[in-house]
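> build the 3D model from these lines:
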Amino acid sequence: MENIEQNNIVAFPQLNKPAPAFEAKTTHGIKKLSDYKGKWLILFSHPADFTPVCTTEFIAFAKHHDEFLAEGADLLGLSIDSYYSHVAWIRNIKEKFSVDIKFPIIEDLSMSVAKSYGMVHPGASDTSAVRATFVIDPKGILRAMVYYPMSNGRSIPEFLRLLRALKAADTHKIATPEGWQPGDKVIVPPPQNADAAESRMSEGYECTDWYFCKKDL
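Predicted coordinates:
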């Protein structure tokens, strides 16, 4: 799927559809979406290198990097900056904050990847990517996307929590409630017909009503 701009209407990537393919230069060499087949991918953009809010986000991503890897997920950053700017910035973060950025960052001077993922919002900036985060599953399907304004940093633990919730939903065919963490009760999918609704309350779940039941995994 491509980002299409026509009559001032922009078509963004869609959930549960294939994520837009890309091939781009990064701080770790050329990377393609297909390189991540079989793994989860957290693709995230930031407005610019050498900016304070972005620096805090990259430090947080770096500090949680091993936890993402343990969940079978890779991290991939992006901004509309050059390779040389990225390298200088990550070296600066290591020197000034004693944090290693071990994941690659896409150079996107042409804005081709940013535009295909709907990372450029003219209402915010015509020349910078907003704080967008995309969760792509091992089959290359876009499972979640979250946008933040230029002025406010993301909570990186939330994306780790979301990844774990998505994996649990896929494995156990359940849904997860607000703020779910591993070990919490999960939501049993609602009954799909009247007969199932009639019997739901006697099926051994923790039910508040026929449509709202929880269980342990």
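
> every contact and neighbour count from this point should use C-alpha atoms.
Will do.

> for V113, see how far away the residue lying closest to S110 once chain neighbours are set aside is.
In space, and not counting its chain neighbours, S110 is closest to I80: 7.6 Å by C-alpha to C-alpha, 6 or more residues apart in numbering. Counting by C-alpha to C-alpha, to the nearest Å, the gap from I80 to V113 is 9 Å.

> likewise for F97?
Counting by C-alpha to C-alpha, the gap from F97 to V113 is 29 Å.

> which one of these two has more residues nearby?
Using other C-alpha atoms under 10 Å as the criterion, F97 and V113 rank with V113 on top: 24 against 12.

> counting by contacts, list what the helix ranked longest in the chain packs against.
Longest helix in the chain, counting residues (DSSP state H): helix 156-172. Helices and strands touching helix 156-172, by 3 or more C-alpha pairs under 8 Å, 6 or more residues apart in numbering; DSSP states H and E, are helix 52-63.

> returning to what we had before: in the longest helix of the chain, what counts as buried?
For helix 156-172, a neighbour-count test (16 or more other C-alpha atoms under 10 Å) marks 156, 159-160, 162-166, 168 as buried.

> SS state for G77?
strand (DSSP: H, G, I helix; E, B strand; the rest coil).

> one more: I90?
I90 ends up helix, using three-state DSSP.

> so what's it up against?
100-101 (C-alpha atoms under 8 Å, 6 or more residues apart in numbering).

> ok, 7 Å please
I101 (C-alpha atoms under 7 Å, 6 or more residues apart in numbering).

> one more, for comparison:
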Amino acid sequence: MVNLGDEVPEFSADTTKGPIPSFRDFCRGKWTMLFSHPSDFTPVCTSELGAAAKLQGEFAKRGVQLAALSCNSLDSHKQWVKDIEGSMSEGQHIEYPIIADPKRDIAKKWGMLDPDEKDDSGKAFAARCVFIVGPDCTLKLSILYPSSTGRNFDELLRVIDSLQLAAKLPVATPANWHQGEEVMIAPRVSEEEADKLFPGYRTIQVKSGKAYIRKAKVQEGQDGGPAAGQS
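Predicted structure coming up:
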């Protein structure tokens, strides 16, 4: 399994949008969301790829490129796309690539396989994995869903907003946070630094007396300097 902060595993693959000779080169300098699917021509997977197609503009606004993966052949993917665009994407064409992985080589390398879900020959399918890769080709977030649970793509946009903000500023986002709401100033930031970066921030009073909950509004376009781990 790929761990947070790891350089993501390299692979080459055929996709519905042409070959990817090097996945790291594909990712380098951009935010990327790789999301895997158990199999083509299955109901939940079809709904998910349609949901992603409908939100392509929102991902693009954030500078995020999408790449899906399913453990089937390229020809199968091309036929499947017709079903998705005809039933689940509200007329949106799938502009992102769907990676073919019929031998499960990529799924194995990334730790995607679900031992409880197998095809007729006994080969394990990929689980519903989400990997968000930063511009430096390291893993920033991973989420693993069972095959029975479709993903919430609005939530994936929310976590991308959080990741990208934390890559620019020394902040973290609280529970149920959405873009535009107050953020938490990171504990490592001194009071002097906080005053410079977040003028007017507020400290929440707690019974322990410790001043560790500091909230601030972040202005659009605000940048705290070079982002940790980014290139």
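
> in the buried residues of helix 156-172 of structure 1, find the pair that's most separated.
I156 and A168 (18.9 Å; C-alpha to C-alpha).

> can you give me the distance of the residue nearest the centre of structure 2 to K118 of structure 2?
Closest to where the C-alpha atoms of structure 2 average out (C-alpha atoms, centre = their mean) is I132, at 3.4 Å. Using C-alpha to C-alpha, I132 of structure 2 is found at 26 Å from K118 of structure 2.

> hey, where'd the helices end up in structure 2?
23-27, 43-54, 56-61, 74-87, 105-110, 153-168, 191-197.

> among those, which comes closest to R128 of structure 2?
Nearest of those to R128 of structure 2, taken as C-alpha to C-alpha: helix 43-54 at 8.8 Å.

> comparing that closest one with structure 1, how large is the average distance?
On superposition with structure 1, the mean distance recorded for helix 43-54 of structure 2 (mean C-alpha distance after the TM-score superposition for structure 1) is 0.6 Å.

> which bit of structure 1 covers that helix?
Aligning helix 43-54 of structure 2 against structure 1 (TM-score structural alignment) gives residues 52-63.

> buried set for that stretch?
Going by neighbour count (16+ other C-alpha under 10 Å), the buried part of stretch 52-63 of structure 1 is 53-55, 57-62.

> please enumerate residues in contact with it?
So stretch 52-63 of structure 1 is contacted by 46, 99-101, 153-154, 156 (C-alpha under 7 Å, 6+ apart).

> just the buried ones out of these, please.
For the contacts of stretch 52-63 of structure 1, buried by 16+ other C-alpha under 10 Å: 46, 99-101, 153-154, 156.

> tell me what angle the longest helix of structure 1 forms with helix 52-63.
Here helix 156-172 of structure 1 runs at an angle of 50 degrees relative to helix 52-63 (axes from the mean of the first three to the mean of the last three C-alpha atoms, to 10 degrees).

> what range in structure 2 does helix 156-172 of structure 1 sit on?
Helix 156-172 of structure 1 maps onto residues 153-169 of structure 2, going by TM-score structural alignment.

> quick revisit: need the helices of structure 2 in a markdown table with distance to D14 of structure 2, can you?
Shown next, in a markdown table, are these (distance: least, C-alpha to C-alpha, whole Å):
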| stretch | distance to D14 of structure 2 |
| --- | --- |
| helix 23-27 | 11 |
| helix 43-54 | 18 |
| helix 56-61 | 21 |
| helix 74-87 | 7 |
| helix 105-110 | 12 |
| helix 153-168 | 25 |
| helix 191-197 | 46 |
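
> M1 of structure 2: which of these is closest?
Nearest to M1 of structure 2, of all the helices of structure 2, is helix 105-110, at 5.6 Å by C-alpha to C-alpha.

> what distance separates that closest one from the centre of its chain?
Mean-position distance between helix 105-110 of structure 2 and its chain equals 17 Å (C-alpha atoms, centre = their mean, to the nearest Å).

> tell me, it lands on which residues of structure 1?
Counting by TM-score structural alignment, helix 105-110 of structure 2 corresponds to 112-117 in structure 1.
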